[in-house]
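In: My questions are about this predicted structure, shown below with the sequence.
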Amino acid sequence: MYFFKNEFIPAHDVHISPNDRGYYFGDGIYEVFRVYHGELYECDAHMDRLERTALEVKLTLPYSREQFVNILRELISRNSLTEGTVYLQITRGEASRAHPFPQTAEPVTLAYCNEVPRPLATIQHGIRAVTQPDIRWLRCDLKTLNLLPNVLAKQAALDRGVQEVILHREGIVTECSASNLMIVSQGELLTHPANNLILHGITRLVVLRIARSLSIPVREEAFTTDALLQADEAFITGTTMEITPVVEIDGRPIAGGTPGPIARQLQAEFERTFTK
C-alpha cells in the first residue's frame, strides 16, 4: 500500500506523470525514516530536516508536520510494518518543462514502506571501503532527489569489490556515498562538522549524543585522508546501516581489520534507544 496524491492506494495504481518536475529535474525532496517495533525512529529529527530542506529549496509542503506523521503512521499500520523503512518524497509538482518555478503546480507526495532487516552481519564484521574525490554540489546538507553523484560513487565501490566509498575534497574527508563517517584517534571521536558539505545525518546526531553521554571526547572537525588511514577506528552511521565499522580502507586494515571497541560500545548503546 502506497500513499500518493492524498490517498492510500495499491502500488500498481500509482502513476507518475512525465510532467512531474521530480522526474525530469530532480526537483523534489525526501526523507527515509527507520521503523523499529512498528514505530518511527527519531521522527521529530527527520521532520525537522524535511522542513529545513523544503524551506531552503523554496518548496511549500502540502501537509503540516502533524498530518505528515499521521500519514506515515497510517501507512505503517496498513502495511503491517514492524521493522524496515518508510520513504517519503515531495516534488514541486506537474508542469511543462521549464527551469523557473511553475506558478500553478501543486506539490506531489509519495510515500511507501520497505521491509529492511537490520544489518547485523556488517555491524558484527565491518565493511571495506575505498576513497574517492567528492564531486557533488555544495549543498549536500539538503536531502534532495539529486543523487546521481552518490549513485556513481556507490557503484564505483561495488565495481571495486567493496561496500562503500569515502569521499574527500582535496584530501579533506567529508562523508560516504550514503552515510556519514566517524573515526577514533587516541580515544577521541572525530567527524566532519555539520555544514553544507555533508548531510546532517539523524543517526550521526544520535551517535554524537550517545558518545557525549558516555564521556567519549567528541570533536566535530574536518580531518584528512592521511588521518583517516592512520585512525584507530573508523565507522559509518546511517538510517539503514546504524553504526557499521569500516575495517579496511584502500586495501589497508583499520583497527587491525576488526571492529573496534568504541564502535561496538556505541552500537550497543544505540540499540538501547529502540529496544523495548
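Out: Happy to help now that I have it. Keep in mind it's a predicted model, so treat the numbers as computed, not measured.

In: okay, CA-based contacts and neighbour counts for the rest of this
Out: Will do.

In: For residue 173, give me its contacts.
Out: Counting by CA atoms under 8 Å, 6 or more residues apart in numbering, residue 173 touches 166-167, 192, 222-225, 228.

In: Now residue 164: closest residue in space that isn't a chain neighbour?
Out: Among residues not flanking residue 164 along the chain, residue 129 sits closest, at 4.8 Å (CA to CA, 6 or more residues apart in numbering).

In: who does the helix or strand where that neighbour lies touch, helix- and strand-wise?
Out: Applying DSSP states H and E as the criterion places residue 129 in strand 127-133. Where contact means 3 or more CA pairs under 8 Å, 6 or more residues apart in numbering; DSSP states H and E, strand 127-133 is packed against helix 148-159, strand 164-169, strand 242-249.

In: Can you say which of the ones you listed is packed in most?
Out: Among the helices and strands packed on strand 127-133, the stretch with the highest mean neighbour count (mean count of other CA atoms under 10 Å) is strand 242-249, at a mean of 26.

In: distance between the helix or strand just after it and the chain's centre?
Out: Next helix or strand after strand 242-249 toward the C-terminus (DSSP H and E): strand 252-253. Its chain's average C-alpha position is 26 Å from that of strand 252-253, according to CA atoms, centre = their mean, to the nearest Å.

In: Tell me which helix or strand comes right after strand 252-253.
Out: Next along from strand 252-253, by DSSP H and E: helix 261-272.

In: Residues touching that following helix, excluding its own?
Out: 184, 206-207, 210-211, 233-235, 242-245.

In: Check it against this one:
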Amino acid sequence: MILLQDKLFQRSEVHIDIEDRGFQFGDGIYEVIRVYNGKSFGMAEHMERLERSAKEIQIHLPYPIELLVERLNDLVRATNLKDGQIYIQITRGVFERMHHFPIHPQSTLVAYTKETVRPIDKMENGISAITTEDIRWLRCDIKSLNLLGNVLCKQQAKEANCEEAILIRGNTVTEGSSTNVFIIKEGTLFTHPANNYILNGITRNEIIQIAKSEYLPIKEEAFDKEMLLDADEVIVTSTTMEITPVTMINDHQIGSGERGPITKKLQMKFNEKVEEVQNATN
C-alpha cells in the first residue's frame, strides 16, 4: 500500500507525473520513521523536523500534521508492518519545468513502509568507515531530497568495503553520509553542534538526552580528524543504524578495536526506550 496525499492506494495504482518537482529538481523533503512491533518510534520528533524542513524551503504541507500522523498509522496497519520503517516524501508538486517556484503550488505527499530488521550484528561488532571531503551544500540541517553529495560519499565507502563515510569540511568532522557521528575520549562524548553543517538527527538527540540522564559528560562542539582517529570510541547514529560503533577508520583501529563500554551503556539505555515502544498498548 502507498499513501498518496491523504488516501491509501495499491502500489500499482500510484503514478507520479514526470513534471513533479521532486523528480526534476529534488525539490522536496523527507523523513524515515522507525517502527518497532507495529508502533512508531519518535513520531512527534520526526513530524517536528518535517515541519521545520518544509518551512525552511517554503513548501506547504498538504494537510495538518495531526491528520498526517493518523494516515501514517493507517498505512502501518494496512501493510501489517511489525518491524521496519515508514518513508514519507513531500515535494513542491507538479508544474511545468522552471527553476523558480510555481505561483500556486500543490505539494505531493507520498509514503510507504518497508520491513527492516535491527542491525544487531553491526551494533555488537562494529563497522569500518573511511573519511572523505564533505562536498554537500551548506543547508544540511534541512532533510531535503538533494542527496547527491551523500550518495557519492557513500559510494566511496562501498568501494572501500566500508559501511560509512565520515565527512570532513576543512579539518572539521561534520557527520556521516547518512548518520551523525560521536566520539568518546576519556569518558566525554563529543559531537558536532546542530547547525547548518549537519542534520540534527532524532537518534542523535536521544543519545544526548541519555548521556545527560546518565551524567555522562557531553560536548556539542566541533572536533577534527586527529581527534576522530585518536578517540577511545567512535559511534554513528541514525534511525536505521541506531547506535553503531565504528572500530576501523581508514584502516586505522579505533581504541581497542571492539565495542567500548560507553557505547554499550548508550545502547542499553536506548534499547530500554525501544522496548517501551514495543510493549506499549495503543
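Out: Happy to help now that I have it. Every value quoted in this text rests on a predicted model; they were computed, and no experiment measured them.

In: still on that earlier bit, if I take the strand holding residue 129 of the first structure and strand 242-249, what angle do their directions form?
Out: 70 degrees (axes from the mean of the first three to the mean of the last three CA atoms, to 10 degrees).

In: mean shift of strand 127-133 of the first structure relative to the second structure?
Out: In the superposition against the second structure, strand 127-133 of the first structure averages 0.4 Å from its aligned positions (mean CA distance after the TM-score superposition for the first structure).

In: quick one: that strand to strand 164-169, angle?
Out: If you take the same axes, to 10 degrees, strand 127-133 of the first structure sits at 30 degrees to strand 164-169.

In: Where do the helices of the second structure begin and end?
Out: Applying DSSP state H to the second structure gives helices spanning 21-25, 43-56, 65-78, 120-125, 148-159, 202-213, 225-229, 261-279.

In: Throw those into TSV and include distance to residue 101 of the second structure, thanks.
Out: Formatted as TSV, the helices of the second structure follow (distance: least, CA to CA, whole Å):
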stretch	distance to residue 101 of the second structure
helix 21-25	10
helix 43-56	14
helix 65-78	23
helix 120-125	43
helix 148-159	21
helix 202-213	30
helix 225-229	40
helix 261-279	40
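
In: what sits against residue 251 of the second structure?
Out: residue 128.

In: So what does it match up with in the first structure?
Out: In the first structure, the residue matched to residue 251 of the second structure (TM-score structural alignment) is residue 251.

In: residues contacting residue 136 of the first structure?
Out: So residue 136 of the first structure contacts 149-150 (CA under 8 Å, 6+ apart).

In: Residue in the second structure paired with it?
Out: Match for residue 136 of the first structure (TM-score structural alignment): residue 136.

In: Could you check how far that match is from residue 4 of the second structure?
Out: For residue 136 of the second structure, the distance to residue 4 of the second structure equals 30 Å [CA to CA, to the nearest Å].

In: Output the contacts of helix 261-272 of the first structure as JSON lines; include the columns distance to residue 74 of the first structure.
Out: Shown next, in JSON lines, are the contacts of helix 261-272 of the first structure (distance: CA to CA, whole Å):
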{"residue": "184", "distance to residue 74 of the first structure": "41"}
{"residue": "206", "distance to residue 74 of the first structure": "26"}
{"residue": "207", "distance to residue 74 of the first structure": "29"}
{"residue": "210", "distance to residue 74 of the first structure": "30"}
{"residue": "211", "distance to residue 74 of the first structure": "34"}
{"residue": "233", "distance to residue 74 of the first structure": "41"}
{"residue": "234", "distance to residue 74 of the first structure": "38"}
{"residue": "235", "distance to residue 74 of the first structure": "34"}
{"residue": "242", "distance to residue 74 of the first structure": "25"}
{"residue": "243", "distance to residue 74 of the first structure": "29"}
{"residue": "244", "distance to residue 74 of the first structure": "31"}
{"residue": "245", "distance to residue 74 of the first structure": "34"}
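
In: Which pair in the residues you listed has the greatest spatial separation?
Out: Spanning the widest gap among the contacts of helix 261-272 of the first structure are 206 and 233, at 18.5 Å by CA to CA.

In: Tell me which of the two has more neighbours.
Out: residue 233 (28 against 16; other CA atoms under 10 Å).

In: which residue packs closest to that one, ignoring adjacent ones?
Out: Residue nearest to residue 233 of the first structure in three dimensions, not counting chain neighbours: residue 184, with 4.9 Å by CA to CA, 6+ apart.

In: Roughly how far does that neighbour sit from residue 231 of the first structure?
Out: Residue 184 of the first structure is 6 Å from residue 231 of the first structure, by CA to CA.

In: who's more crowded, the two?
Out: Using other CA under 10 Å, the more surrounded residue of residue 184 of the first structure and residue 231 is residue 184, with 24 against 17.

In: In contact with that one, which residues?
Out: Contacts of residue 184 of the first structure (CA under 8 Å, 6+ apart): 190, 231-234, 262.

In: at 6 Å instead, please
Out: 231-233 (CA atoms under 6 Å, 6 or more residues apart in numbering).

In: got it, and residue 247 of the first structure?
Out: Contacts of residue 247 of the first structure (CA under 6 Å, 6+ apart): 126-128, 253-254, 257-258.

In: repeat that for 8 Å
Out: Per CA under 8 Å, 6+ apart, neighbours of residue 247 of the first structure: 126-128, 233-234, 253-259.

In: Pull up the gap between it and residue 276 of the first structure, please.
Out: 30 Å.

In: can you check residue 25 of the first structure too?
Out: Counting by CA to CA, the gap from residue 25 of the first structure to residue 276 of the first structure is 43 Å.

In: Residue 137 of the first structure too?
Out: Distance from residue 137 of the first structure to residue 276 of the first structure, counting by CA to CA: 40 Å.
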